[in-house]
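*Asks:* Would you be able to build a 3D model of this:
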Amino acid sequence: MAEQTQIDLGPDPSLLLVDDDEIFVNRLSRAMERRGFRPQVTLNVADAIAAAKRSPAAYAVVDLRLEDGSGLDVVEALREARPDARIIVLTGYGAIATAVAAVKMGATDYLSKPADANDIVSALLQTGELLPPPPENPMSADRVKWEHIQRVYEQCDRNVSETARRLHMHRRTLQRILAKRSPK
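*Replies:* The predicted structure is shown next:
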């Protein structure tokens, strides 16, 4: 495994991580801790807003869609509590409208899942108007499509007909896609 180097995070390396995917957020927390951050993990909007008010972090990574509401509420609460916070909105639903809303609410940047710790650190520490460099190993378009279909399928409680309806696909086409392995 590659050794992680400490990054100059300034006097306050506090980091609020908000995601309802407990496995993902705990893995991200460990990765960020190795990079010098002091992470605090929350799994829902209510706990994240309470944490933002109690001790606002200098950095935050917030999932857009949480089980109990929108991550934009967390962005707003953190921005009120700490105007200089660097906030990244992370989501599996990359859409221009939500990206614009996130930035208007005070997010520093917007990343689509799956993003690794290096992508997140790069976005958190990016300064100026320049775009961060592209990821080293971005997902293929086929993989992005497959991930999206899998997410909608899970949200529809693995109901193929409902998933096909929501994705505007023929049910048999969806069944063939679901039967295949994930693309690289």
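
*Asks:* Every contact and neighbour count from this point should use C-alpha atoms.
*Replies:* OK.

*Asks:* Check the offset of whichever strand or helix holds Val89 from the chain's centre.
*Replies:* With secondary structure defined by DSSP states H and E, Val89 is part of strand 86-91. Centroid separation for strand 86-91 versus its chain: 6 Å, with C-alpha atoms, centre = their mean, to the nearest Å.

*Asks:* what packs against it?
*Replies:* strand 59-63, strand 109-112, helix 117-125 (3 or more C-alpha pairs under 8 Å, 6 or more residues apart in numbering; DSSP states H and E).

*Asks:* Show the contacting residues for Leu17.
*Replies:* With contacts defined as C-alpha atoms under 8 Å, 6 or more residues apart in numbering, Leu17 is in contact with 25, 29, 39-42, 60-62.

*Asks:* Share the number of residues neighbouring Leu125, please.
*Replies:* Taking other C-alpha atoms under 10 Å as the criterion, the count of residues near Leu125 is 14.

*Asks:* those helices in the protein, which residues are they?
*Replies:* Using DSSP state H, the helices of the chain run over 22-34, 45-54, 71-81, 96-105, 117-125, 141-155, 160-167, 171-179.

*Asks:* so of the ones you listed, which one's packed in deepest?
*Replies:* Stretch with highest mean neighbour count among these: helix 71-81 (a mean of 23; mean count of other C-alpha atoms under 10 Å).

*Asks:* Let me know the angle separating it from helix 96-105.
*Replies:* Relative orientation of helix 71-81 versus helix 96-105 (axes from the mean of the first three to the mean of the last three C-alpha atoms, to 10 degrees): 20 degrees.

*Asks:* now for helix 71-81, which elements pack on it?
*Replies:* helix 45-54, strand 59-63, helix 96-105.

*Asks:* Go again with 7 Å.
*Replies:* Judged by 3 or more C-alpha pairs under 7 Å, 6 or more residues apart in numbering; DSSP states H and E, the packing partners of helix 71-81 are helix 45-54, helix 96-105.

*Asks:* To check against the first, give me the structure of this:
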Amino acid sequence: MLMTSADLIHSSKYPAITRRTAVLIADPEVSPASPLVERLIGEGLDVCLSDKADAARRHLRERTASFAIVELVFDDGDGIDLVRDIANSYPRCRTLVHSRFCNLANAVQAIKLGASDVLPKPTDIDFLIGVLLNKDLRQPTFRSSFPAPDSIRHEHIRTIYMSCGANVARAARQLSMHRRTLQRILQRTLLL
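*Replies:* Now for the predicted structure:
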């Protein structure tokens, strides 16, 4: 049964009578047909969607939530205030800020107000659910969610090298590194 914002979404697999753990998703971009909602229902959780901050606050007054996923920007309010309200209402609720507007200042403020974690959008759904449910993220499936720092560095070097017309001396000047160092890096990554 699908309902509008701040109403519970039940999966047909699980009867609505059983008491299950509830997840509040306060995000204007998440719809009932979203893969995130489907995966959370598949995990055996009740999902409540709110596309407005006021609807999320109404849900907090009417029902309990063990988990929350919160966007920072709403048409009718601020997600930071919502994080504070969740922490005040349910101190044991694991709140995850998942937003396009993540920066260091927002992340620090959200953590200080009670968020458990802060993740920027887009984030792999498996990784997001793993962080939310506090699963072991050392599994190989989670490790592949983010590129290794060396691969990002090598990709940047390759991009600069190619933009300089494959000229090692010009690329080394552009990257502020010694020409021989750049040659060794390029030989190691099989670009030369």
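
*Asks:* so how far does the strand holding Val89 of the first structure sit from its counterpart in the second structure?
*Replies:* Superposing on the second structure and averaging over aligned pairs (mean C-alpha distance after the TM-score superposition for the first structure), strand 86-91 of the first structure comes out at 0.4 Å.

*Asks:* which residue numbers in the second structure go with that strand?
*Replies:* The alignment of strand 86-91 of the first structure onto the second structure (TM-score structural alignment) spans residues 94-99.

*Asks:* One more: stretch 100-120 of the first structure?
*Replies:* The aligned range for stretch 100-120 of the first structure in the second structure is 108-128, by TM-score structural alignment.

*Asks:* Ok, stretch 153-170 of the first structure next?
*Replies:* Stretch 153-170 of the first structure lines up with nothing in the second structure when matched by TM-score structural alignment.

*Asks:* which other residues reach stretch 18-25 of the first structure?
*Replies:* Contact partners of stretch 18-25 of the first structure, identified using C-alpha atoms under 7 Å, 6 or more residues apart in numbering, comprise 17, 41-44, 48, 61-63, 66-67.

*Asks:* Apply the buried test to these and list what passes.
*Replies:* Applying 16 or more other C-alpha atoms under 10 Å to these, the neighbour count classes 17, 41-44, 48, 61-63, 66 as buried.

*Asks:* so which pair among those residues is furthest apart in space?
*Replies:* Val41 and Leu66 (13.6 Å; C-alpha to C-alpha).

*Asks:* picking that back up, which of the contacts of Leu17 of the first structure line up with contacts in the second structure?
*Replies:* When you map these onto the second structure and apply both residues aligned by TM-score structural alignment, their matches' C-alpha atoms under 8 Å, the shared contacts are 39-42, 60-62.

*Asks:* Kindly state which residue of the first structure is aligned to Arg61 of the second structure.
*Replies:* When the first structure is aligned by TM-score structural alignment, Arg61 of the second structure is paired with Lys53.

*Asks:* ok, its match - contacts?
*Replies:* Going by C-alpha under 7 Å, 6+ apart, the list of residues near Lys53 of the first structure reads Ala81.

*Asks:* Give me the residue at the spatial middle of the second structure.
*Replies:* In the second structure, the residue lying closest to the centroid (C-alpha atoms, centre = their mean) is Leu119, at 3.6 Å.

*Asks:* okay if I get the helices and strands packed on strand 86-91 of the first structure as CSV plus distance to Ala179 of the first structure?
*Replies:* Output for those, formatted as CSV (distance: least, C-alpha to C-alpha, whole Å):
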stretch, distance to Ala179 of the first structure
strand 59-63, 29
strand 109-112, 25
helix 117-125, 31
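
*Asks:* do you know how far Ser89 of the second structure is from Leu82 of the second structure?
*Replies:* Distance check for Ser89 of the second structure against Leu82 of the second structure: by C-alpha to C-alpha, to the nearest Å, it reads 10 Å.

*Asks:* try Val118 of the second structure
*Replies:* 14 Å.

*Asks:* Please apply the same query to Ser151 of the second structure.
*Replies:* 37 Å.

*Asks:* ditto for Leu60 of the second structure
*Replies:* Leu60 of the second structure sits 10 Å away from Leu82 of the second structure, taking C-alpha to C-alpha as the criterion.

*Asks:* And Ser99 of the second structure, by the same measure?
*Replies:* For Ser99 of the second structure, the distance to Leu82 of the second structure - C-alpha to C-alpha - is 13 Å.

*Asks:* Can you pull out the residues in contact with stretch 89-100 of the second structure?
*Replies:* Under C-alpha under 7 Å, 6+ apart, the answer for stretch 89-100 of the second structure is 65-72, 115-121, 132.
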